[in-house]
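1. next input, structure requested:
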Amino acid sequence: MIEALNRHPSDKIRLKFQYLKEQSSVHPAGFQSMSLSRVVCHFWEYQCPGEEMKTWLVQGLNIEMILRRDYDAQPDDSWMDYTYSGLTSIKSWKGNHRSLQSTVDFLQRHPLLKRIELKPDHEHDNTPWGIAFAKRMHPYSCKVCSGDMVVVKVDEEWLYGRIEVIFLDDIPHRGVGIVETMIQKLGTMVSQSPHCLPFVGIDFLSPVGEYMTSKDLIGILTRNLSHLGEVNLRLGKFLRDILTRECAQILGPGSAIDEEEDEESIAGLVPFRERLRSRGVLCGLLYY
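-> A predicted model of the protein is given here:
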């Protein structure tokens, strides 16, 4: 079959496997001399290429996705020494435990790689996107939350498709302008890529919800996140503080948000979302 595929005049025809498993089998005579450049494996999940896979990679086998799962429990990044033709995505990656340069080299060898889903405990500071994020956010400090993150490549730059941050700096009372600058910087690191619906989580250690208004927040989000189009937006305790205070002013004492209520029944949350949507920020879940 592979011989017939390689002889076919159309270069667009491919033999595609959903999953390809290495086996200690004896291949037919001549198999190791065949080109596998028209053979595609949709995903592969092993800790490191065995001898068979190394041979197949040399023969030109295409691998679209690498699934790491739990293979990085004991850091072994030797799988990154190889080149995987056709690679477009990596899932459950814990990061490279060796060096930034080896990560850069791996990315440069895989120009088709557009999306990486990162495990919660991945190495963040030793990556191109982690370093770019720290530089972009300067002089502000923030904690990148340990949830699953996604990075995507847009115009040769690695940006976040999914990220949750907590801003750690003390913000002066009524420092709405500083809050906007922080969110503006964050917005420049979030992708508008078709490969990922953006997910952005934002919270503050500083009690900004005590003085910000919902009008302030909607203006900030509109000016700095509307370029993302539809986005799953999660705003932390500060949003709850804003809505609790404003609902109390409108409805009177005793209208504070109940901890047991679900999102749809939180007073003021649905109107807040609709006001955001009317300003061009199409968002999913708002509160967490």
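2. CA only for contacts and neighbour counts going forward, please
-> OK.
3. nearest residue to Q184 in space, please, no chain neighbours.
-> N224 (5.2 Å; CA to CA, 6 or more residues apart in numbering).
4. helix or strand for that neighbour, which one?
-> Mapping N224 onto the secondary structure by DSSP states H and E places it in helix 214-225.
5. that helix - contacts with which helices or strands?
-> Under the contact definition 3 or more CA pairs under 8 Å, 6 or more residues apart in numbering; DSSP states H and E, helix 214-225 sits against helix 176-187, helix 269-278.
6. okay if I get these as TSV plus distance to F167?
-> Putting the helices and strands packed on helix 214-225 into TSV (distance: least, CA to CA, whole Å) gives the following:
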stretch	distance to F167
helix 176-187	8
helix 269-278	22
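7. adding distance to I90 and mean neighbour count, write these out as a markdown table.
-> Shown next, in a markdown table, are the helices and strands packed on helix 214-225 (distance: least, CA to CA, whole Å; neighbours: other CA atoms under 10 Å):
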| stretch | distance to I90 | mean neighbour count |
| --- | --- | --- |
| helix 176-187 | 24 | 17 |
| helix 269-278 | 33 | 16 |
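8. list the buried residues for the longest helix belonging to the chain?
-> When the chain is parsed with DSSP state H, its longest helix is helix 237-251. Burial within helix 237-251, assessed by neighbour count using 16 or more other CA atoms under 10 Å, is assigned to 237-248.
9. what angle do helix 214-225 and that helix make with each other?
-> On the basis of axes from the mean of the first three to the mean of the last three CA atoms, to 10 degrees, helix 237-251 is oriented at 140 degrees to helix 214-225.
10. so which elements touch helix 237-251?
-> Here helix 237-251 touches strand 199-204, going by 3+ CA pairs under 8 Å, 6+ apart.
11. contact partners of the strand it packs on?
-> Contact with strand 199-204 is made by 161-168, 190, 231-238, as judged by CA atoms under 8 Å, 6 or more residues apart in numbering.
12. and N232, how far from P128?
-> Separation of N232 from P128 (CA to CA, to the nearest Å): 24 Å.
13. could you do D216 as well?
-> Taken as CA to CA, the span from D216 to P128 is 33 Å.
14. and these two? Which one has more around it.
-> Taking other CA atoms under 10 Å, D216 and P128 do not tie; P128 has more neighbours (17 against 14).
15. now, of the contacts of strand 199-204, which are buried?
-> 161-167, 190, 231-238.
16. and which of those residues is nearest E180?
-> Lowest distance from E180 to the buried ones among the contacts of strand 199-204 (CA to CA) belongs to F167, with 11.9 Å.
17. thinking V151 is in contact with G161, fair?
-> Yes. Here V151 reaches G161: they are 5.2 Å apart, a contact under CA atoms under 8 Å.
18. structure for this one too, so we can compare:
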Amino acid sequence: MKLIRFHSTDGRPRPGVQRADGTRLDVSAFGGDYDESFFGSDGPGRLGRWLVDHAGECPVVPANARLLPPCARPSKIVCVGMNYAAHAAETGAKPPSEPVIFMKATTAITGPNDPIVLPRDSTKTDWEVELAVVIGKRASYVTKAEALDHVAGYLLHNDVSERAFQIERGGQWVKGKSADTFAPLGPWIATPDEITDPHNLRLWLKLNGETMQDSTTADFIFDIPTCISYISRFMTLLPGDVISTGTPSGVGLGMKPNRYLQAGDVVELGIDGLGVSRQQVKAYQPQG
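-> Okay, the predicted model is just below:
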């Protein structure tokens, strides 16, 4: 099942599903949003069973409806850094001996086709296509063997990063990762039955039509069970939390000379089975 959220004509976010033929159904009548409560109570399974009897009663989502992030704001986004050997090499880093983890503010989350807004004083905003995982049940000190049982689904993430803030301003990476609009998610969450092997998915990113990143998750340094198990040693993962599993080579930081996003650029990215997203880059505009 593919879970979507969309902006309704009354201005409220609504949950939906995308069917195999591409049509989208409004499943508001099922009750609730795609949040911690939903994922923590086998929401995808309950929704699937409900649809067997009620799909015919669900309104079709208008084709021009704005897609929202497919999960309501989670308690946290945990990212895994330098999880592809080629990406570590292009940034001048040695492959890590254990997962490098950092946080990304949930206020950075936007829909899959919403603009990326360059933050004030930004000079080095970069792109990163990533496979993200949505946690389906509380995870604390889980083993690698148990880890995939805690996955509710998979989704596409652009881990937008301001490299000057991240690297040159001291402290932790989080401030280079957390500007508003720096976490486009979606278009949908694919439940595990939709993804045959999350460790063999092609992921790619284009900038203004030019391919920047093109790799597969087979090149992970640390696989998904390892990442979930490792992170759960240091914090409790709650239903709905997002883990982003790292980006392959081809980021602007790794180019010689470096190349970064400019206002007017268009970023397109995708992962097998998880759809495609598109973001136009815009300059920061002071509010008021």
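19. how close are the two chains, by TM-score?
-> Here the TM-score for the pair of chains, by TM-score structural alignment, normalised by the length of the first structure, is 0.27; 130 aligned residues with a CA RMSD of 6.0 Å.
20. narrow the buried ones among the contacts of strand 199-204 of the first structure to those in helices?
-> Per DSSP H, those map to helices at 237-238.
21. closest one of the buried ones among the contacts of strand 199-204 of the first structure to I90 of the first structure?
-> Looking across those and measuring by CA to CA, the closest to I90 of the first structure is G161, at 13.8 Å.
22. quick one: F102 of the second structure and I189 of the second structure, what's the gap?
-> The value you get for F102 of the second structure to I189 of the second structure, if CA to CA is used, is 22 Å.
23. sorry, that was for H87 of the second structure
-> For H87 of the second structure, the distance to I189 of the second structure equals 25 Å [CA to CA].
24. what of G45 of the second structure?
-> For G45 of the second structure relative to I189 of the second structure (CA to CA), the value is 14 Å.
25. please apply the same query to P225 of the second structure.
-> Counting by CA to CA, the gap from P225 of the second structure to I189 of the second structure is 18 Å.
26. of the two, which one has the most company?
-> With neighbours defined as other CA under 10 Å, P225 of the second structure and I189 compare such that I189 has more, 29 against 18.
27. surely the more buried one is in contact with K2?
-> Yes. With contact defined as CA under 8 Å, I189 of the second structure and K2 form a contacting pair (5.5 Å).
28. which neighbours do the two share?
-> Joint contacts of I189 of the second structure and K2 (CA under 8 Å, 6+ apart) do not exist.
29. my guess is I90 of the first structure meets W44, correct?
-> No. The pair I90 of the first structure / W44 is not scored as a contact, 9.8 Å apart, by CA under 8 Å.
30. joint contacts of these two?
-> Shared contacts of I90 of the first structure and W44, counting by CA under 8 Å, 6+ apart, come down to 65-67.
31. tell me what angle the longest helix of the first structure forms with strand 199-204.
-> Helix 237-251 of the first structure and strand 199-204 are oriented at 70 degrees to each other (the same axes, to 10 degrees).
32. one step back: which ones are touching the residue nearest to Q184 of the first structure?
-> Neighbour list for N224 of the first structure: 183-184, 187 [criterion: CA under 8 Å, 6+ apart].
33. so which of those would you say is closest to R115 of the first structure?
-> Distances from R115 of the first structure to these, taken by CA to CA, are shortest for G187, at 18.5 Å.
34. distance of that closest one relative to E180 of the first structure?
-> According to CA to CA, G187 of the first structure and E180 of the first structure sit 10 Å apart.
35. with V200 of the first structure instead?
-> From V200 of the first structure over to E180 of the first structure the distance is 15 Å, taken as CA to CA.
36. rewinding a little: looking at the buried ones among the contacts of strand 199-204 of the first structure, spot the one nearest D105 of the first structure.
-> The nearest member of these to D105 of the first structure, counting by CA to CA, is G161 at 22.1 Å.
37. my read is that that closest one contacts V152, right?
-> Yes. Counting by CA under 8 Å, G161 of the first structure touches V152, with 6.1 Å between them.
38. where do the helices sit along the stretch 51-200 of the first structure?
-> Using DSSP state H, counting those that start in this stretch, the helices found in the stretch 51-200 of the first structure span residues 51-58, 100-109, 128-137, 176-187.
39. in CSV, list these along with distance to N6 of the first structure.
-> Below are the helices of the stretch 51-200 of the first structure laid out as CSV (distance: least, CA to CA, whole Å):
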stretch, distance to N6 of the first structure
helix 51-58, 15
helix 100-109, 25
helix 128-137, 38
helix 176-187, 47
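40. P225 of the second structure contacts A147, correct?
-> Yes. Assessed by CA under 8 Å, P225 of the second structure is found in contact with A147 at 5.0 Å.
41. please identify the helix or strand for the closest residue to L207 of the second structure other than its chain neighbours.
-> Spatial nearest neighbour of L207 of the second structure, chain neighbours left out: V267 (4.8 Å); criterion: CA to CA, 6+ apart. Assigned by DSSP H and E, V267 of the second structure belongs to strand 266-271.
42. what packs against that strand?
-> strand 129-135, strand 151-158, strand 202-207, strand 275-282.
43. reformat those as a markdown table; add distance to V80 of the second structure and mean neighbour count.
-> Output for those, formatted as a markdown table (distance: least, CA to CA, whole Å; neighbours: other CA under 10 Å):
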| stretch | distance to V80 of the second structure | mean neighbour count |
| --- | --- | --- |
| strand 129-135 | 10 | 28 |
| strand 151-158 | 12 | 28 |
| strand 202-207 | 16 | 21 |
| strand 275-282 | 21 | 20 |
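44. now those as CSV including distance to L25 of the second structure?
-> Formatted as CSV, those follow (distance: least, CA to CA, whole Å):
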stretch, distance to L25 of the second structure
strand 129-135, 21
strand 151-158, 19
strand 202-207, 27
strand 275-282, 17
